[in-house]
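> Have a look at this fold, sequence not included:
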């Protein structure tokens, strides 16, 4: 959910609640004020009637003039003071029933007590309160519509520099020599953000270039002395003046140097993949590449008494061709290295997946660690433990999902893509 949508949702909810509460409060206050005005009108009518009785020495006749209803009652228990209440019965005005207010008070005429009740309908109050509620709801809808338009045209425009910065960051690559350009903004917060991002991306690119140079130089410098050591060991091993024990020691040293050279090359390859130095991608005919690759490994598998089956279908995959070669080399080598004499390798490929299964140990490997660096089986320590790490890194850079499972005595590696 976008920030502006999140903001609008909360803003509209809060404002709507605020307007509703304001409308209710306005309704209650207006009704209270009008009721007070009505009560004061009834009290004025009470004074007029009291003066009329005192001056005219007679009771007012029953009337319904100007929505004012007057009734009198002879009583021996007059009310002590005027009593204001809601009318017990609806008051009829123009054929319509309305709620009303009544004022009851006592007068004395010819030594006789009378209770006089004045009633007046709440017709005007109902109309006014309805008008208040209608105006309030209209204002709510009008303000919500205005806020929606403001958010669409004003607030969205204010956030354009932010989205422009995001688009610039999407195109940022560590291996780009040119700096990222952010559009200038007259909003202080966005301007400060762009300045900090400019500094961060610049430092990241600089550190990447330094790291890249270091790894390449280190790999080159490692390979040179390793090649010298290996050549010297070759010369020593070919000499005949060594005992058997000394020859074994030299062979172990030669093997260690060879593994160290392979380890250096594998680490350099991992670094290059992680640094996105194989970013160029192409549409490749995967079925053709698999057929060619199995032909290359066929002789190796036969030498190790391993049979294989291949099922491929015409399919196109988009990735870097060098990375695809490395991935297949590592997986096919892994399937042969960890297999057994008389074992099998099954290769199945369709439009969205590649499955490679092989026989081997009779127990499952650690599925959580198998793609980790330097992970090795306890029974096999001859490899450097980076083959499957390189495979995983290739999958990450190529948007491929790798997985492993042990099923029906077979070690199954699957690769899925969209």
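In hand now; what should we look at? From a predicted model like this one, the values you see are computed outputs, not experimental measurements.
> CA only for contacts and neighbour counts going forward, please
Will do.
> burial measure for residue 273, as a count.
By other CA atoms under 10 Å, the residues close to residue 273 number 18.
> second one coming, line it up with the first:
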């Protein structure tokens, strides 16, 4: 079996363009799908996929580890998140092909079934664009959280920390404390709540102030309280607070996660299969996390093929904790791709179809062609107009 071509299909999703990767083979009807979505870098990733295709065309698609190493090592230059996202899309498609060839779901290639269902969380109002509510409006925000839980979810992640800088103003901290207390009272103790700081705090002291305000409500984790990359600083934050910390959506290589594990900086790591190199590197990162006493909660606010990949990864990963999803992001999430994700009692069911179980409806996809993304990060300004972390 040989690879004959690598194609990209772009579907606009307002704040991002989904980048779907199709790997073709010389076997009639046998091809694979992957996803390489990277917010606000669409054309760069598509170009990287085109460049990397030269490394895999003519090769056996079932030699997955071999081809991943070829794309990485023969590229000479460190690839960074753009190149690794391109590899991820191709790599997922190779797993899709290999599993279809054997007539088994992808999770069987990843070590087999580790669990009977997959714990999942969503965002406020399932992440639906246009349904956001200002956290300053406590009544409306709490109502939105209750509505999200009523959709059938047992866990929700929220962004309640304001755009901040090196300090944590007392009124802002007190407001966050009041808001999260009301949320916990509204949903009860049976619903898991996570809080995403998005790395907005520019100092350890600011991060600690907001985490201390949230900790009494027993969050499952606090995500990215400071910018990623400084693991010594993250460990220092962890030593000063009571809530479990999580990070990893903006880390990309096993070496970065190894350093995170060595510092015992967080309880949860959040690799994104669309950015780290697909399943091949995702499994290595999960193994590093397990040795470092860390669970895995993969980052996944992207498209439906990414969601399918995350599902298979979760099924097969022993130290998996909970899976992010954003199926409500845009109305056409469930229209452009047939996918195996089934929500039952707040969990995802284990898929049984061969491969990833996904198929792009190219007619439906064509209704949402590439457009320049709406970039919400432009909102991240202080009162005096200084640029802040989004």
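It's in. On a predicted model such as this, the values are computed, not experimentally measured, just so you know.
> What does the superposition give as a TM-score?
The TM-score (TM-score structural alignment, normalised by the length of structure 2) is 0.20; 130 aligned residues with a CA RMSD of 7.2 Å.
> buried stuff in the helix or strand where residue 149 of structure 2 lies?
Using DSSP states H and E, residue 149 of structure 2 sits in helix 138-150. The neighbour-count check on helix 138-150 of structure 2 (16 or more other CA atoms under 10 Å) flags 138, 141, 142, 144, 145, 146, 148, 149 as buried.
> just checking, what packs against that helix?
Applying 3 or more CA pairs under 8 Å, 6 or more residues apart in numbering; DSSP states H and E, one finds that helix 138-150 of structure 2 contacts strand 155-158, helix 170-187.
> now with 10 Å?
Contact analysis of helix 138-150 of structure 2 by 3 or more CA pairs under 10 Å, 6 or more residues apart in numbering; DSSP states H and E lists strand 117-123, strand 155-158, helix 170-187 as its packing neighbours.
> and the helix or strand encompassing residue 88 of structure 2, what does it pack onto?
Per DSSP H and E: residue 88 of structure 2 is located in helix 80-102. Packing partners of helix 80-102 of structure 2 (3+ CA pairs under 10 Å, 6+ apart): strand 3-12, strand 17-25, strand 31-35, helix 42-56, helix 64-73, helix 273-276, helix 278-291, helix 304-316.
> Of all the ones you listed, which one is nearest residue 210 of structure 2?
Closest of these to residue 210 of structure 2 is helix 278-291, at 26.2 Å (criterion: CA to CA).
> And that closest one, what's buried?
Counting neighbours by 16+ other CA under 10 Å, helix 278-291 of structure 2 gives 278, 279, 280, 281, 282, 283, 285, 286, 287, 288, 289, 290 as buried.
> pretty sure the first one contacts residue 95?
Read that as residue 278 of structure 2. Yes: counting by CA atoms under 10 Å, residue 278 of structure 2 does reach residue 95; the two are 9.2 Å apart.
> Please tell me how far residue 363 of structure 2 sits from residue 315 of structure 2.
Per CA to CA, to the nearest Å, residue 363 of structure 2 is found 31 Å from residue 315 of structure 2.
> out of those two, which sits in the busier spot?
The residue with more neighbours, out of residue 363 of structure 2 and residue 315, is residue 315; 26 against 9, by other CA under 10 Å.
> now the more buried one: how far from residue 295 of structure 2?
To residue 295 of structure 2, residue 315 of structure 2 is 14 Å away according to CA to CA.
> How many residues are close by the nearest residue to residue 337 of structure 2 once chain neighbours are set aside?
Spatially, and ignoring its direct neighbours in sequence, residue 337 of structure 2 is nearest to residue 360 (4.4 Å; CA to CA, 6 or more residues apart in numbering). By other CA under 10 Å, the residues close to residue 360 of structure 2 number 18.
> With residue 50 of structure 1 instead?
19.
> you'd agree it is up against residue 105?
Yes: contact between residue 50 of structure 1 and residue 105 holds when scored by CA under 10 Å: they sit 9.3 Å apart.
> now the helices for the stretch 251-400 of structure 1?
286-303, 321-337, 387-397 (DSSP state H, counting those that start in this stretch).
> what about those helices, which gets the closest to residue 54 of structure 1?
Comparing the helices of the stretch 251-400 of structure 1 by CA to CA, helix 387-397 comes nearest, at 103.7 Å.
> how far off helix 387-397 does the next helix or strand after the closest one point, in degrees?
Scanning forward in sequence from helix 387-397 of structure 1 by DSSP H and E, the next helix or strand is strand 401-407. In terms of direction (axes from the mean of the first three to the mean of the last three CA atoms, to 10 degrees), strand 401-407 of structure 1 departs from helix 387-397 by 140 degrees.
> for strand 401-407 of structure 1, packing partners?
When contacts are defined as 3+ CA pairs under 10 Å, 6+ apart, strand 401-407 of structure 1 packs onto strand 353-358, helix 387-397, strand 410-416.
> export the ones you listed to a markdown table and tack on distance to residue 31 of structure 1 and mean neighbour count?
Compiled in a markdown table, these are given as follows (distance: least, CA to CA, whole Å; neighbours: other CA atoms under 10 Å):
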| stretch | distance to residue 31 of structure 1 | mean neighbour count |
| --- | --- | --- |
| strand 353-358 | 74 | 20 |
| helix 387-397 | 69 | 21 |
| strand 410-416 | 70 | 19 |
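> These into CSV, with extra columns for distance to residue 261 of structure 1?
Formatted as CSV, these follow (distance: least, CA to CA, whole Å):
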stretch, distance to residue 261 of structure 1
strand 353-358, 28
helix 387-397, 14
strand 410-416, 27
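> which one of these lies closest to residue 328 of structure 1?
helix 387-397 (8.6 Å).
> How much space separates residue 335 of structure 2 from residue 11 of structure 2?
Per CA to CA, residue 335 of structure 2 is found 11 Å from residue 11 of structure 2.
> Common neighbours of the two, please.
Shared contacts of residue 335 of structure 2 and residue 11, defined by CA atoms under 10 Å, 6 or more residues apart in numbering, comprise 364, 365.
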